[in-house]
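Visitor: Build me a structure from this.
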Amino acid sequence: MHIRLAALAIVIATVLLSFNKPSKSGSDFSQLTQSCLGNKGGAAHVVAACATVIEGASATPKKQNSLLRSRGWAYCRDKQYDEAISDYTNALVLFPNHPQSTLWRAIAYYAEGDVQSAETAYEKALSLAPNSTDALFHKAKFDQDQGNTSAAIQGLEEVLDLDPSYEGAGSVLINTRYDAYGYDGFEQFLTHAEQRWPDQTWVHFSRLIYDLRFTGDHERALSASTELARLEPGLTYELFVPAMIHLRIGDEDTGIKLVSEYADRVIQRDLAELAFHKRWYRKALNWLVLGQNEEWVHRYVALAHFGRPDLATSELESFLEDTGGNGRKILLRVMRRAGTSVPREADAGSVEHLTPQLKIT
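Guide: Have a look, this model is predicted:
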């Protein structure tokens, strides 16, 4: 008999827990209950904890229902959908019209590939809780997968009517409308969304990406970045995105000014942005002796990431010119210790053989 490793782990965990079966009043039992109901820990641990509590407790139907649903969700996390469906079904025996159990069983049905049962369960969940954003969202995604675009759009719009900030709903609706109606339909809805939901980040982020990738309307992209900076203050939308846009349209003076401010503030706040590159250069403490500081690193990498390898290369050349052979040796040594393959031509003074390894081509 072949037993899946995940299932075997659950069996082992259950056996281990049963050696010292906790009493209902003990602290261990309380911890297991918390692990089960809170879905804390790995799926195998949660399933085993739930099984021990279910077997050892004379719980009320309401509590039993909660335990079954928690174990069902742990089974779903572990992709054991048959077991999850069984737990949700047993929970529904106790409370036949429980909206959450019905919805979660629909999700498990669909994950298992039983489309017909999933559709029936989704419709039942919505009949029980017509204003449930969770039910509306998952049913809309189901409709989208099944090619029922109009139903998907209607469901997603209902979600946003109830909760404009519902995670993922706005982005999914934007993409669904684009697939269904193309640029014109997309633009029409996006304009409507900007007026109706001016304080939702997904609206302005969609505008930013749309104008940068498709329309080339950089003024609107800058306006979207300003709105995003208002809603989510920080370097990304205050400096990073505006710098990228100004450099893209050829406004180098403004772009370089923003890049310099970005680099300076990254250092001041010691942010994790560009951390991979920072790790390379922080090993080269000799830079301090050479009179260099980390601002050069951030300015160089920022220019590269903003799509201006010419300006980034200029920064690199300036660094090598200022530091001479010692600077080149330090740079090459750090790159190679970091696992980057650098052609030997770079040792002889070729900047062209450095830039591809620094990801600015």
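
Visitor: from here on, contacts and neighbour counts on C-alpha atoms
Guide: Noted.

Visitor: Identify each of the helices in the stretch 51-200 of the chain and give its residue range.
Guide: Counting by DSSP state H, counting those that start in this stretch, the stretch 51-200 of the chain has helices at residues 61-77, 81-94, 99-112, 115-128, 133-145, 149-162, 169-196.

Visitor: Throw those helices into TSV and include mean neighbour count and distance to residue 361, thanks.
Guide: Listed next are the helices of the stretch 51-200 of the chain as TSV, based on neighbours: other Cα atoms under 10 Å; distance: least, Cα to Cα, whole Å:
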stretch	mean neighbour count	distance to residue 361
helix 61-77	22	41
helix 81-94	20	47
helix 99-112	24	42
helix 115-128	19	47
helix 133-145	22	38
helix 149-162	19	41
helix 169-196	16	31
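
Visitor: Make a markdown table from those and add distance to residue 233 to it.
Guide: Below are the helices of the stretch 51-200 of the chain laid out as a markdown table (distance: least, Cα to Cα, whole Å):
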| stretch | distance to residue 233 |
| --- | --- |
| helix 61-77 | 34 |
| helix 81-94 | 42 |
| helix 99-112 | 36 |
| helix 115-128 | 38 |
| helix 133-145 | 28 |
| helix 149-162 | 24 |
| helix 169-196 | 19 |
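
Visitor: Before we compare anything, build this one as well:
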Amino acid sequence: MRIRLAALIIVIATLLLSFNSVSKPTTNYTELASSCLGNKGGMSNVVVACTTLMKAEEITPASEARLLRARGWAYYCGEQYDRAVSDYTSALALHPNDPHSILRRAFAHDLSGNVQAAEGDYAKALLLDSNSTYALYNKAKFDWRQEKIPAAIQGLERVLEIDPGYDGAGLVLADAHYDLDGVDGADQFLQQAKRRWPDQKWVYDAQMNLTLMYTGDHESALQASSVYARLSPGIINELFIPAMIHLKIGDEDKGIDYVSEYADRSVQQGLEDLRFYKRWYRKTTNWWVLGQDEEWLYRFMSYAMLGRTDLAKAEIDDFLRDAGENGRKIVVSVIRRAGVPVSQEAQAGSSGPLNDAIADYVDHLAKTSGFREFGPPKEG
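Guide: Below is the predicted model of the structure:
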């Protein structure tokens, strides 16, 4: 997590006061501190910056500990967990009982496979601040990964007691109840959650996940999506998610209607998610002359991301029939920009290879969107 700008400026200023700039006049400490504390330029750059700053004369122990924490985080982000542990340990020698260093060291121990050390550091962090939602949440996720489901549930419940809207905690808690007691246990928890936290979005997000992936209770999914859209208005929640649900439950006409309205409102509002495609599309060809509008982009990509590659392919086929050679060039360029290979034959317009490239492209969108997993209810 990057340091916020205002906090970063204060920390940099504090550090600069501890450096002897007279003895090292050629060193740009401001730039080094910005790289080190702002985690800028990749792991190697951050490590060099932090290390250089630690060699400055008359650096205070507090500043050295801060730099060690910053370098430790760079090592952690670069997956050099042993070095991260070493830096956090050194920081703690200078600044004992710092919950930030203890917790970050727990992360590094965890990912390096040292479960016992990670557990010990999580416990130390919570002894220092038993109401830290960040520490409680990460300790609960650690317990969940270790298959200590009751402990994970207890920790997540504590997080939600302190902050009912804590990002991710409710969804993980629903998953933990599923792991402990299956579909019935997760559903029972969510029914209680609706009464306990009726205005929390995660409750209805989890309900949609459960019903679409496991129970097949389509009415429950639609009700949950309606409340979710009310709590968080916007065309994604009001139109895209209902489109997904209707297409998944087999109400194809309704799903297509939602996608069409989503495409129309997306064009009107200039939605950011496809703005790149719109700019490039306009530069590539005169879409008014072709008789096409920008809604085409939203429709085919929406269908593909929702796992309905057949409908996405049909949209592209319709576009190619109307747009001819210029349309083919557009489609080929869009496919290539997504990193999907396009053969010379497809680029030249050979129908078989072009169809294969289009099929690969829409399948790529479906796989990378994350929505395809919401298929028929799983057995068992």
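
Visitor: Now the TM-score, please.
Guide: Superposed pair, TM-score by TM-score structural alignment, normalised by the length of structure 1: 0.76. Supporting alignment: 337 aligned residues with a Cα RMSD of 3.7 Å.

Visitor: ok, back up a step: quick one, which of the helices of the stretch 51-200 of structure 1 gets closest to residue 326 of structure 1.
Guide: helix 169-196 (50.2 Å; Cα to Cα).

Visitor: what's the closest non-adjacent residue to residue 119 of structure 2?
Guide: residue 106 (7.1 Å; Cα to Cα, 6 or more residues apart in numbering).

Visitor: Hmm, the one you found is touching residue 121, no?
Guide: Yes: counting by Cα atoms under 8 Å, residue 121 is a contact partner of residue 106 of structure 2 at 5.2 Å.

Visitor: how about the helices in the stretch 201-350 of structure 1?
Guide: Secondary structure of the stretch 201-350 of structure 1 (DSSP H, counting those that start in this stretch): helices at 201-210, 218-231, 235, 241-248, 252-269, 275-282, 286-290, 294-305, 309-337.

Visitor: what about residue 200 of structure 2, how many residues close to it?
Guide: By other Cα atoms under 10 Å, the residues close to residue 200 of structure 2 number 19.

Visitor: count of neighbours near the closest residue to it other than its chain neighbours?
Guide: Spatial nearest neighbour of residue 200 of structure 2, chain neighbours left out: residue 165 (6.2 Å); criterion: Cα to Cα, 6+ apart. Applying other Cα under 10 Å, we find 17 residues neighbouring residue 165 of structure 2.

Visitor: Against residue 171 of structure 2, how distant is residue 165 of structure 2?
Guide: 11 Å (Cα to Cα, to the nearest Å).

Visitor: surely residue 354 of structure 2 meets residue 344?
Guide: No: in this structure, residue 354 of structure 2 is not within contact of residue 344 by Cα under 8 Å, at 9.4 Å.

Visitor: Tell me which of those two has more neighbours.
Guide: Neighbour totals were compared for residue 354 of structure 2 and residue 344, and residue 354 leads with 21 against 11 (other Cα under 10 Å).

Visitor: who's in contact with the closest residue to residue 245 of structure 1 other than its chain neighbours?
Guide: For residue 245 of structure 1, ignoring the flanking residues on the chain, the nearest one in space by Cα to Cα, 6+ apart is residue 218 at 6.7 Å. For residue 218 of structure 1, the contacting residues are 211, 212, 245, 249, by Cα atoms under 8 Å, 6 or more residues apart in numbering.

Visitor: any idea which element residue 45 of structure 2 lies in?
Guide: Taking DSSP states H and E as the definition, one finds residue 45 of structure 2 inside helix 42-54.

Visitor: What mean distance separates that helix from the matching residues in structure 1?
Guide: Mean deviation of helix 42-54 of structure 2 relative to structure 1 after superposition (mean Cα distance after the TM-score superposition for structure 1): 2.0 Å.

Visitor: Packing partners of that helix?
Guide: helix 29-38, helix 61-77 (3 or more Cα pairs under 8 Å, 6 or more residues apart in numbering; DSSP states H and E).

Visitor: could you dump those helices to CSV with distance to residue 92 of structure 2?
Guide: Formatted as CSV, those follow (distance: least, Cα to Cα, whole Å):
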stretch, distance to residue 92 of structure 2
helix 29-38, 18
helix 61-77, 7
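
Visitor: sorry, back to before: can you tell which of the helices of the stretch 51-200 of structure 1 is closest to residue 359 of structure 1?
Guide: Taking these one by one with Cα to Cα, helix 169-196 is closest: 30.1 Å.

Visitor: which bit of structure 2 covers the closest one?
Guide: Helix 169-196 of structure 1 corresponds to residues 169-196 in structure 2, going by TM-score structural alignment.

Visitor: hang on, the earlier thing: I figured the residue nearest to residue 200 of structure 2 hits residue 199, correct?
Guide: No: Residue 165 of structure 2 sits out of contact with residue 199 when judged by Cα under 8 Å, with a separation of 9.1 Å.

Visitor: just to revisit the earlier point, could you point out which of the helices of the stretch 51-200 of structure 1 sits nearest residue 256 of structure 1?
Guide: helix 169-196 (30.4 Å).

Visitor: Report the angle between that closest one and helix 133-145.
Guide: Angle, helix 169-196 of structure 1 to helix 133-145, by axes from the mean of the first three to the mean of the last three Cα atoms, to 10 degrees: 110 degrees.

Visitor: What angle do helix 201-210 and helix 169-196 of structure 1 make with each other?
Guide: On the basis of the same axes, to 10 degrees, helix 169-196 of structure 1 is oriented at 90 degrees to helix 201-210.

Visitor: packing partners for helix 169-196 of structure 1?
Guide: Applying 3+ Cα pairs under 8 Å, 6+ apart, we find helix 169-196 of structure 1 packed against helix 149-162, helix 201-210.
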